[in-house]
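1. following is a predicted model, sequence given first.
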Amino acid sequence: MAELDKLLSVIENPTRRRILEALVREPHYPLQLSKELGISQQAVMKHLKVLEAYGLVRSYREESDLGGPMRKKFYPALNFTIVVDVSPNLFSAELISRRDNVLPEYGRGAERDDDFEENVKALRQKSASIDAQLEELRHQREKLIREKESIMDEANRLMTCMEDYQLRRIMYEFISHPEMELSDIARALSIRDEVVIHALKEWLRSKG
């Protein structure tokens, strides 16, 4: 969760999100971002330093079109997805890193494309196809999330018979995250492993 918390603390700022949105389109230098976002270069540089410190952007230098000093252009440098689910019976926050993805090579001039119009049309069609598939996946995911919510709603009703608060916390994690080992549950709840093991053993013994 530590890495997720750091990333959320960075991208919660709307100006930084606007900067990232601009950089995704193409690399920008601070003056460009200042004009596009309507804020000072000083403010832009402040946000870029934060983004750079957390590895979300990098930079390279290129010659100025006006013959001035070399200028620094920034581009996005981290691939990740954040998924957050919140409902009365479910909370989940997950960071999915895709660090193995190869970043585009910036700073190189593009070659002339004689079939520009056809290529644009083909790219739009591919993009539309991918968007349609992603939308279908979202619908499937929403259905599964509703099923998980139903499971946790039933689990919460079952746990109302447990008087011990600590045991209810442990059982919630035990049911909600079946992939987790007992040591993982202990770490997630910031309690000792033996506390989790003892609580579950005592509960099973009481039911035996």
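-> Arrived safely, thanks for sending. Residues are numbered from 1 along each chain as shown.

2. all contacts plus neighbour counts: C-alpha atoms, from now on.
-> Fine.

3. packing partners for the helix or strand encompassing residue 131?
-> Residue 131 is part of helix 116-159, with elements assigned from DSSP states H and E. On a contact count with 3 or more C-alpha pairs under 8 Å, 6 or more residues apart in numbering; DSSP states H and E, helix 116-159 meets strand 90-97, helix 165-176.

4. at 7 Å what do you get?
-> Using 3 or more C-alpha pairs under 7 Å, 6 or more residues apart in numbering; DSSP states H and E, no helix or strand is in contact with helix 116-159.

5. got the angle for it vs helix 165-176?
-> Counting by axes from the mean of the first three to the mean of the last three C-alpha atoms, to 10 degrees, helix 116-159 lies at 140 degrees to helix 165-176.

6. structure B:
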Amino acid sequence: MSNIDDALDLLQNKVRRLIMERLVREPHYPMQLAQQINVSQQAIMKHLNILEKADFVSKKKVASDAGGPPKNIYMVEKSISIRIDLGPDLFRCEERKLPKGGPMRLSARLPSASTPVAEAISGRKKISFQEGFEYLSQINETLDELDEKRDALIALHQVVKNKISTAVDSNFDTYEERTLVHNMLDSPRTHINLKQISEELRLGASATEQLMEEIRLRLLREIGEKSGTVISGPSDTKLPWWAMLGPDRNLNRR
């Protein structure tokens, strides 16, 4: 399974989500988790072992306060972001790794509104509760604003895809053709994985390549007729499919 498959499989379980929710705040003992989540310690250990094998959590032995043998305490190891967008003409499911580094290293990738926060905490081991509350409030506000913009972009993407899908349905007769075109539209700036598509459609590699070439030439002709765009080059030139749209529409795709 891929990383996102593993993550979704692990986090679909409510008890594991409750465990992770507590561990991200501070390390816990299994008995603590059992009492807080109200399940048996045996069940907690089962879930912790699964999470540990997937590198989501780790454990270390610490001395017992009661003077007994050392006990295992568990903490979170992995930092990821999972995004799922689902609807008509819309399916995006991806795992994104969060960037590493201190505040100043992150500042180059931050929105301008959050840069002062990174500058204020850079080089400091601790900050006061009041400062932390203010900074987190500012960051959450910026996140909400970015989420609203992303939601609008996803909705616009869905509208565009819906309008294109109508043209795909009317211009391509076979399921195989439509699948290839939709793959092109889903990843307009990346190389199409013909091997994966070949396996999905249960076609041979040569048949898939031939079908792809037919679609490419067909789109070239149709776009050329409508826009007057001409691309000159050998027939075996490896161009991304969106290059067929013409240079003026590809200025930002480098």
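-> Ah, there it is. Since this is a predicted model, take the numbers as computed values, not measurements.

7. what's the burial count for the equivalent of residue 154 of structure 1 over in structure 2?
-> Matched across to structure 2, residue 154 of structure 1 falls on residue 163, judged by TM-score structural alignment. The tally of other residues near residue 163 of structure 2 (other C-alpha atoms under 10 Å) stands at 11.

8. repeat that for residue 55 of structure 2.
-> Neighbour tally, residue 55 of structure 2, other C-alpha under 10 Å: 12.

9. next helix or strand past the helix or strand harbouring residue 36 of structure 2?
-> Assigned by DSSP H and E, residue 36 of structure 2 falls within helix 30-37. Next in sequence after helix 30-37 of structure 2, counting helices and strands by DSSP H and E, comes helix 41-53.

10. packing partners of the very next helix or strand once past that following helix?
-> Next in sequence after helix 41-53 of structure 2, counting helices and strands by DSSP H and E, comes strand 57-62. If you count contacts as 3+ C-alpha pairs under 7 Å, 6+ apart, strand 57-62 of structure 2 packs onto strand 71-76.

11. now the strand it packs on against strand 57-62, angle please.
-> Per the same axes, to 10 degrees, the angle that strand 71-76 of structure 2 makes with strand 57-62 is 150 degrees.

12. what's in contact with the next helix-or-strand element following strand 71-76 of structure 2?
-> Using DSSP H and E, the helix or strand that follows strand 71-76 of structure 2 towards the C-terminus is strand 80-87. The contact list for strand 80-87 of structure 2 (C-alpha atoms under 7 Å, 6 or more residues apart in numbering) reads 91-98.

13. cutoff 10 Å now
-> The contact list for strand 80-87 of structure 2 (C-alpha atoms under 10 Å, 6 or more residues apart in numbering) reads 4, 7-8, 56, 90-99, 151, 154-155, 158.

14. same question, stretch 42-57 of structure 2
-> The contact list for stretch 42-57 of structure 2 (C-alpha under 10 Å, 6+ apart) reads 3, 6-7, 10-11, 13, 15-16, 19-20, 23-24, 27, 29-35, 37-38, 41, 58-59, 74-80.
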